[in-house]
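Chemist: Coordinates for the following, if possible.
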Amino acid sequence: MTEIVEGLSLNLATVRQQWGFVEAVEGCLRHGIRAIAPWRDQVAAIGLDEAARIVRKEGLQVTGLCRGGFFPAPDAAGRQAAIDDSFHAVDEAAALNADCLVLVVGGLPESSRDIVGARQMVTDGIAALLPHAIAAGVPLAIEPLHPMYAADRACVNTLRQALDICDALDPEKSGALGVAMDVYHCWWDPELEAQILRAGPKRLLAHHICDWLVPTRDMLTDRGMMGDGVIDLPAIRRMVEAGGFSGPQEVEIFSAENWWKKPGDEVLATCVERFRAVC
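Modeler: This is a model prediction of the structure:
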């Protein structure tokens, strides 16, 4: 019987070029990984009902569903469409009994240079989504992205910014709104430890791990396997544990020229090995 790897989750983007949802779950089970974080397109490919059935049958923890968000848009119709799509994402996360719905909030609307206005659209979009998420029992996790993504993917770029939104919309720290802290995006932040402690257990909803390669050849699809780059992963793990986070560390690696080209079982075996050795 395969030994269960406690404290490790696999974001299924890590093997999205090798496997679909079913094959990825089967691979995780072979390697003792009992927690996953799927993407909505992977779930849609086999159907939400079937994905939820597999999760229940195998007793898997779903550490997050990726993703809702992308709230900024040039007009009201576009902004409402993003909110409506995120409503569906909440329902999908509820069906999967996910620990949270990850929000990648979106960048500047087309032809805009108004990043302040874009950030207000993000806050307004989350405010519109939050009552539905509360009713569904799905916490929302804002994921701040590295500043290099500010224009096109996420105009919320630090934990401080994400937590400011949380405090504005959920001042009671109800557990309904928090952050997904991805080391790839946040490792450089001089306020990282202070903001993790500020977040605390009510706001720390997910912890994503990988590594930052030097050089990084592509800002989206050249993440490193843990231990291959410059991030002090043990130090950040100590920070999140001091902040009260006790959930699994979720490996999320986009790697077009390396890990996506390797056999899925080799990728998972390496994830387990590195998780035990360097995280």
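Chemist: can we go C-alpha only for contacts and neighbour counts from here?
Modeler: Will do.
Chemist: Tell me which other helices or strands whichever helix in the chain runs longest touches.
Modeler: Secondary structure of the chain read by DSSP state H shows that its longest helix is helix 115-136. Counting contacts by 3 or more C-alpha pairs under 8 Å, 6 or more residues apart in numbering; DSSP states H and E, helix 115-136 is packed against helix 76-95.
Chemist: which other residues reach the helix it packs on?
Modeler: With contact meaning C-alpha atoms under 8 Å, 6 or more residues apart in numbering, helix 76-95 is reached by 40, 48-49, 52, 64-65, 67-73, 100-101, 121, 125, 128-129, 132-133, 136-138.
Chemist: how about the residue nearest in space to the middle of the chain, what does it touch?
Modeler: Geometric centre of the chain, nearest residue: Val102, 5.1 Å, by C-alpha atoms, centre = their mean. Contact partners of Val102, counting by C-alpha under 8 Å, 6+ apart, are Gly64, Leu65, Cys66, Arg67, Gly68, Leu140, Ala141, Ile142, Glu143, Ala180.
Chemist: Which element, helix or strand, includes it?
Modeler: Element membership for Val102 (DSSP states H and E) is strand 101-104.
Chemist: how distant is that strand from the center of its chain?
Modeler: Strand 101-104 sits 6 Å away from the centroid of its parent chain (C-alpha atoms, centre = their mean, to the nearest Å).
Chemist: can you check stretch 205-223 too?
Modeler: Worked out by C-alpha atoms, centre = their mean, stretch 205-223 lies 13 Å from the chain centre.
Chemist: and if you look at stretch 92-105?
Modeler: Taking C-alpha atoms, centre = their mean, one finds stretch 92-105 lying 10 Å from the centre of the chain it belongs to.
Chemist: Check whether Glu143 really touches Ala180, as I assumed.
Modeler: Yes: in this structure, Glu143 is within contact of Ala180 by C-alpha atoms under 8 Å, at 4.7 Å.
Chemist: The two: who's more crowded?
Modeler: Between Glu143 and Ala180, counted using other C-alpha atoms under 10 Å, the more crowded position is Glu143 (30 against 25).
Chemist: any idea how far Phe70 is from that one?
Modeler: Distance, Glu143 to Phe70, by C-alpha to C-alpha, to the nearest Å: 12 Å.
Chemist: Overlap of the contact sets of these two?
Modeler: Joint contacts of Glu143 and Phe70 (C-alpha under 8 Å, 6+ apart) are Leu103, Val104, Val105.
Chemist: Second input sequence below; structure requested for side-by-side comparison:
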Amino acid sequence: MTDRGISLNLATTRQVWGFAEAVDGCLRAGITAISPWRDQIAAIGLDEAARIVRENKLQVTGVCRGGMFPAASAEGRQANIDDNLRAIDEAAALNADCLVLVVGGLPEGSRDIGGARRMVADGIAAMLPHAKASGVKIAIEPLHPMYAADRACVNTIDQALDICEDLGETVGVAIDVYHVWWDPNLANAIARAGRMKRIFAHHICDWLVPTKDMLLDRGMMGDGVIDLPGIRKMIEDAGFFGPQEVEIFSQDNWWKRPGDEVLAIIKDRVATKC
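Modeler: Model (predicted):
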């Protein structure tokens, strides 16, 4: 039985499976959508990854990740843009629904978060002609404010949509519940994204209490405090019905379990908790 409502972000099984093994596991579980990371693509080779996707008729809901635009020098900013151009080529080769951007934080030595956000907008604008020519949509992923300094200076859906408004319809958002569930304006922001037709991806996991590591202690759906069904309804009311992409970084729990076990639990939780 195929489950077209789930996409596996390959970070979820990265400690036990490479790209090919993860695809085999997904197919055993009836999951036909994936979202790989660029290091996983590189490890197997882009041509081989594209062959696996094509021959198994997989949907690639996203490629993770582009972004990381801010830098202290013009040369550094250009190097980051060049890397994003390569990421576009990889997303195009896999016929991905979008290239997900984790946009980057403050340049070394900087306290100017506004300036960092301008670098992000400028960086996306610089990569956009190549993205359009390649048929690749760009999805800005707002990250929780705890990452504002080092990973992402764009922290709410509204901030991301402000950038989208300036850059056009091929730039949208990836809504990851882990990063946005806390936002008091979440319902309005998702509705705004729907009106703009800019929801390109929907990532799910859960927020554990307590969270022992702010990067590597995400929870399985249903084990934390996020209102997953409520957010899913907001996103569907906004017009997005794509697969829910399960993305769990969990160094002390889920990364230690057999991949087939993890996928079985994912399927159960998506059916009962999301």
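Chemist: about what we covered before: rebuild the shared contacts of Glu143 and Phe70 of structure 1 as JSON lines, extending it with distance to Arg30 of structure 1.
Modeler: Formatted as JSON lines, the shared contacts of Glu143 and Phe70 of structure 1 follow (distance: C-alpha to C-alpha, whole Å):
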{"residue": "Leu103", "distance to Arg30 of structure 1": "30"}
{"residue": "Val104", "distance to Arg30 of structure 1": "31"}
{"residue": "Val105", "distance to Arg30 of structure 1": "34"}
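Chemist: what's the matching range in structure 2 for stretch 88-102 of structure 1?
Modeler: Aligned by TM-score structural alignment, stretch 88-102 of structure 1 corresponds to residues 86-100 of structure 2.
Chemist: aligned partner of Phe254 of structure 1 in structure 2?
Modeler: Correspondence of Phe254 of structure 1 to structure 2, assessed by TM-score structural alignment: Phe249.
Chemist: So its match is in contact with Asp213, correct?
Modeler: No: the pair Phe249 of structure 2 / Asp213 is not scored as a contact, 9.9 Å apart, by C-alpha under 8 Å.
Chemist: So for these two, which residue has more residues nearby?
Modeler: Comparing Phe249 of structure 2 with Asp213 by other C-alpha under 10 Å, the one with more neighbours is Phe249, at 21 against 12.
Chemist: circling back: give me the distance between the residue nearest to the centre of structure 1 and Thr123 of structure 1.
Modeler: Distance from Val102 of structure 1 to Thr123 of structure 1, by C-alpha to C-alpha: 15 Å.
Chemist: do the same with Ala206 of structure 1
Modeler: 20 Å.
Chemist: repeat for Gln61 of structure 1
Modeler: As judged by C-alpha to C-alpha, Gln61 of structure 1 and Thr123 of structure 1 stand 29 Å apart.
Chemist: Met214 of structure 2 -> structure 1?
Modeler: Aligned by TM-score structural alignment, Met214 of structure 2 pairs with Met219 of structure 1.
Chemist: residues near its match, how many?
Modeler: Count around Met219 of structure 1 with other C-alpha under 10 Å applied: 11.
Chemist: Setting aside sequence neighbours, what's the nearest residue to it?
Modeler: In this structure, Met219 of structure 1 finds its nearest non-sequential neighbour in Met148, 7.9 Å apart by C-alpha to C-alpha, 6 or more residues apart in numbering.
Chemist: swap in Ser110 of structure 2?
Modeler: Of all residues beyond its chain neighbours, the one nearest Ser110 of structure 2 is Ala72 (7.9 Å), with distances taken as C-alpha to C-alpha, 6+ apart.
Chemist: Could you do Leu65 of structure 1 as well?
Modeler: Of all residues not flanking Leu65 of structure 1 in the chain, Leu101 sits nearest, at 5.0 Å (C-alpha to C-alpha, 6+ apart).
Chemist: That neighbour against Gly137, yeah?
Modeler: No: counting by C-alpha under 8 Å, Leu101 of structure 1 sits too far from Gly137 to count as a contact (10.5 Å).
Chemist: Which one's more surrounded, these two?
Modeler: Taking neighbours as other C-alpha under 10 Å, Leu101 of structure 1 and Gly137 compare with Leu101 leading, 32 against 19.
Chemist: residues in structure 2 aligned with stretch 128-141 of structure 1?
Modeler: Going by TM-score structural alignment: stretch 128-141 of structure 1 matches residues 126-139.
Chemist: Give me the distance between the aligned residue in structure 2 for Ser111 of structure 1 and Ala71 of structure 2.
Modeler: Aligned by TM-score structural alignment, Ser111 of structure 1 pairs with Gly109 of structure 2. Separation of Gly109 of structure 2 from Ala71 of structure 2 (C-alpha to C-alpha): 10 Å.
Chemist: Those two: who's more crowded?
Modeler: Taking other C-alpha under 10 Å, Gly109 of structure 2 and Ala71 do not tie; Ala71 has more neighbours (22 against 8).
Chemist: counterpart of the more buried one in structure 1?
Modeler: In structure 1, Ala71 of structure 2 lines up with Ala73, judged by TM-score structural alignment.
Chemist: The residue nearest to its match when sequence neighbours are not counted and Phe87 of structure 1: what is the separation?
Modeler: Computed as C-alpha to C-alpha, 6+ apart, the closest residue to Ala73 of structure 1 that is not its neighbour in sequence is Pro109, at 4.7 Å. For Pro109 of structure 1, the distance to Phe87 of structure 1 equals 20 Å [C-alpha to C-alpha].
Chemist: again, but for Ala51 of structure 1
Modeler: Ala51 of structure 1 sits 19 Å away from Phe87 of structure 1, going by C-alpha to C-alpha.
Chemist: what kind of secondary structure is Ile36 of structure 1 in?
Modeler: Recorded secondary structure, Ile36 of structure 1: strand (DSSP: H, G, I helix; E, B strand; the rest coil).
Chemist: what sits against it?
Modeler: Ile36 of structure 1 makes contact with Ser9, Leu10, Asn11, Leu12, Val25, Leu60, Gln61, Val62, Thr63, Gly64, Glu250, according to C-alpha under 8 Å, 6+ apart.
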